[in-house]
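Student: predicted model follows, preceded by the sequence.
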Amino acid sequence: MSVKIFNTQEVQDFLRTAAGLTNEGGNPRAKEIVHRIVSDLFKAIDDLNITSDEYWAGIAYLNTLGARSEAGLLSPGLGFDRFLDMRMDAEDERLGVETKTPRTIEGPLYVEGAPVEQGFARLDDGTDKDGHPLIMQGTVFGADGKPVPGAKVEVWHCNTKGFYSHFDPTGEQQPFNMRRTIITDDQGRYKFQSVLPKGYGCPPDGPTQALLNQLGRHGNRPAHIHFFVTADKHRKLTTQINIDGDPLVYDDFAYATREGLVPPLVEHTDEASIKANGMEGPFTEIVFDFELTALIDGEDNQLVHRARMAA
């Protein structure tokens, strides 16, 4: 079609009606958002000459996306999660807030209720025989530059098959495998033992990968480890580190890699290090410190409330 009707008074009045702007009841904020989004989609249909067949194919895609529970996977793949982080960064810059440890996306696979350990935790249950042993440790620093005792470090990552506990289609992992909450010691230190995770990709038969194929993009992530770090009088830090040397470190389909979040790996093969860390053989060590930011006028101005799985 060559006709353009978006800017007609009839369509503009219709948009206001459809978004409930002509009604007394309802939620004003919801009306504002729906009006804008539906208006933008109407305009896109007009400008791009989107056909009825293409529109209904899109509706079928959304149904499939929901049925496969992949909306939280497509979101970072299309850059929405990164864009929200970019807006938070811009707000910090406007306020003059320096964020020394970069934030980055949470991802869709966090689970509430991981076992709590003091100072040190063993994350893996020892059944992932393909995993290379890992020790990761560091200190949580407050906005004043001093270590923070009692800070909460929540950590989670996948196994060497690229699966997270509670979401593992093989059913091999026990609940909370490779998930823990570590409370920092009296010197603000945390430490955990696990195995190096592997990178993984979107389900190849899923709707997220299907759309990425249409865009000529891969759906793979480099190996990484997720963190929430919280402490009194500080903003919650959501971040993750990538495993140095992974070929996709700077080609993450979810756009989560940031400078400062790719710490070096140190390989230990000497008996002294192995014995000092209670390991049975060679292991990789990562040392990484977290630096938190203070509350803004007593509030965490960037705290994200979203639906999360609890177990």
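Tutor: Yes, it's here.

Student: from here on, contacts and neighbour counts on C-alpha atoms
Tutor: Fine.

Student: Leu295 - nearest residue in space that isn't next to it in sequence?
Tutor: His234 (4.9 Å; CA to CA, 6 or more residues apart in numbering).

Student: oops, could you answer that again for Leu248 instead?
Tutor: Here the residue nearest Leu248, using CA to CA, 6+ apart, is Pro222, at 4.9 Å.

Student: does the one you found really touch Asp252, like I thought?
Tutor: Yes. The pair Pro222 / Asp252 is scored as a contact, 6.2 Å apart, by CA atoms under 8 Å.

Student: who's more crowded, these two?
Tutor: Pro222 (25 against 20; other CA atoms under 10 Å).

Student: the more buried one: what's it in contact with?
Tutor: For Pro222, the contacting residues are Lys198, Gly199, Tyr200, Asn242, Ile243, Asp246, Pro247, Leu248, Val249, Asp251, Asp252, by CA atoms under 8 Å, 6 or more residues apart in numbering.

Student: dropping in the other structure now:
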Amino acid sequence: MTVKIFDTPEVQNFLRLASGLEQDGGNPRTKQIAHRILSDLFKTIEDLNITSDEYWVGVAYLNRLGASSEAGLLSPGLGLDRFLDMRMDAEDAALGITDGTPRTIEGPLYVAGAPVEQGYARLDDGSDKAGEILIMHGTVYAADGKPLAGAQVEVWHANTKGFYSHFDPTGEQKPFNMRRTIVTDAQGRYKFQSIVPVGYGCPPDGPTQGLLNELGRHGNRPAHIHFFVTADGHRKLTTQINIDGDPLVFDDFAYATRDGLVPPLVKHEDNASIKAEGLSCPFAEIVFDIKLSKLVNGVDNQIVERPRLAA
């Protein structure tokens, strides 16, 4: 038997009570959000006839998710991070902002405080012997299209096991391995040497993959490299590029792939190219130019305040 009580005065008054709308203290914005979330959850329980058993499975899942510190992993997996980007894209369109390098999700594995280098940096420490040498470079352009000197290009990526320093369960990586901040030179150029990363998957026994299994979805990401790019007078760019040729480039469980963010990966095996880079073996090259966008009425509306690891 299915009963419908959501729209009754009793339930509606109870929602106001539970979300604190009848209380003088507290935060009005928090009350507004709590009231909406509780209302939507109550309505979902009623519309889908969710049982008490199913509800408590959900509570147990949330406990497990928190204990595993995977909420930041589940968020992009359910498309929430991408939806926030879609909203910012729509806001830009409404403001007439149509150029600039596309944004995409930050992910949960940024660490503040990476060493700062001028123009060029070596990201990896040479300990990952399975990695193919990568030379990546490009120019950062201002909103007016001119090369932008002094821009900060923060870069971070995984190793060939799919692990990031500071989050590596093997303990093999030293702090800030494959993480640097590069300040562009007088011509707006940045360049770094590292290794070609590989993609990674959600922990197979973790709560994120468990839910994805229930949805019939995989939890794997293509190989990718993250960027924060900042400069005076411009909005902060949060983006990442996918490694061309990875079979999951357009099947990313985190929905981060976007047009313009899959630059070609070129293999160099000729002696002239190898010698020009001061190397002794073949390498891969990626050229990725970045264009920043102007402030909106003097304000950077791209800044996102969220918990981040600092070291």
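Tutor: Cool, the structure landed. Just so it is clear, the structure is predicted and the values come from calculations on it, not from any experiment.

Student: doesn't Gly142 make contact with the residue nearest to Leu295 of structure 1?
Tutor: Yes. The criterion here is CA under 8 Å, and His234 of structure 1 meets it with Gly142 at 7.4 Å.

Student: what do these two both touch?
Tutor: With CA under 8 Å, 6+ apart as the test, His234 of structure 1 and Gly142 both reach Leu292, Thr293, Ala294.

Student: and the closest residue to Ile50 of structure 2 other than its chain neighbours, what element?
Tutor: Spatial nearest neighbour of Ile50 of structure 2, chain neighbours left out: Thr44 (7.7 Å); criterion: CA to CA, 6+ apart. Thr44 of structure 2 belongs to helix 28-47 when assigned by DSSP states H and E.

Student: now the strands: where do they sit in the stretch 101-250 of structure 1?
Tutor: 111-112, 116-118, 120-122, 133-141, 152-156, 179-183, 189-195, 200-201, 220-221, 224-230, 237-242 (DSSP state E, counting those that start in this stretch).

Student: most tightly packed of those?
Tutor: strand 179-183 (a mean of 25; mean count of other CA atoms under 10 Å).

Student: mind giving me the packing neighbours of that strand?
Tutor: strand 116-118, strand 120-122, strand 152-156, strand 189-195 (3 or more CA pairs under 8 Å, 6 or more residues apart in numbering; DSSP states H and E).

Student: what mean distance separates the last one from the matching residues in structure 2?
Tutor: It refers to strand 189-195 of structure 1. Taken over the aligned residues, the distance from strand 189-195 of structure 1 to structure 2 averages 0.2 Å (mean CA distance after the TM-score superposition for structure 1).

Student: related to what we said a few turns ago, select only the buried ones of the contacts of Pro222 of structure 1 in ChimeraX?
Tutor: Written as a ChimeraX command, the selection of buried residues from the contacts of Pro222 of structure 1, which uses 16 or more other CA atoms under 10 Å, is:
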select :198,199,200,242,243,248,249,251,252
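
Student: quick check: the farthest pair among the contacts of Pro222 of structure 1?
Tutor: Across the contacts of Pro222 of structure 1, no pair lies farther apart than Lys198 and Asp251, at 14.8 Å, counting by CA to CA.

Student: Tyr190 is in contact with Glu135 of structure 1, correct?
Tutor: Just so we're on the same page, residue 135 of structure 1 is Ile rather than Glu. No. Counting by CA under 8 Å, Tyr190 is not a contact partner of Ile135 of structure 1; they are 10.8 Å apart.
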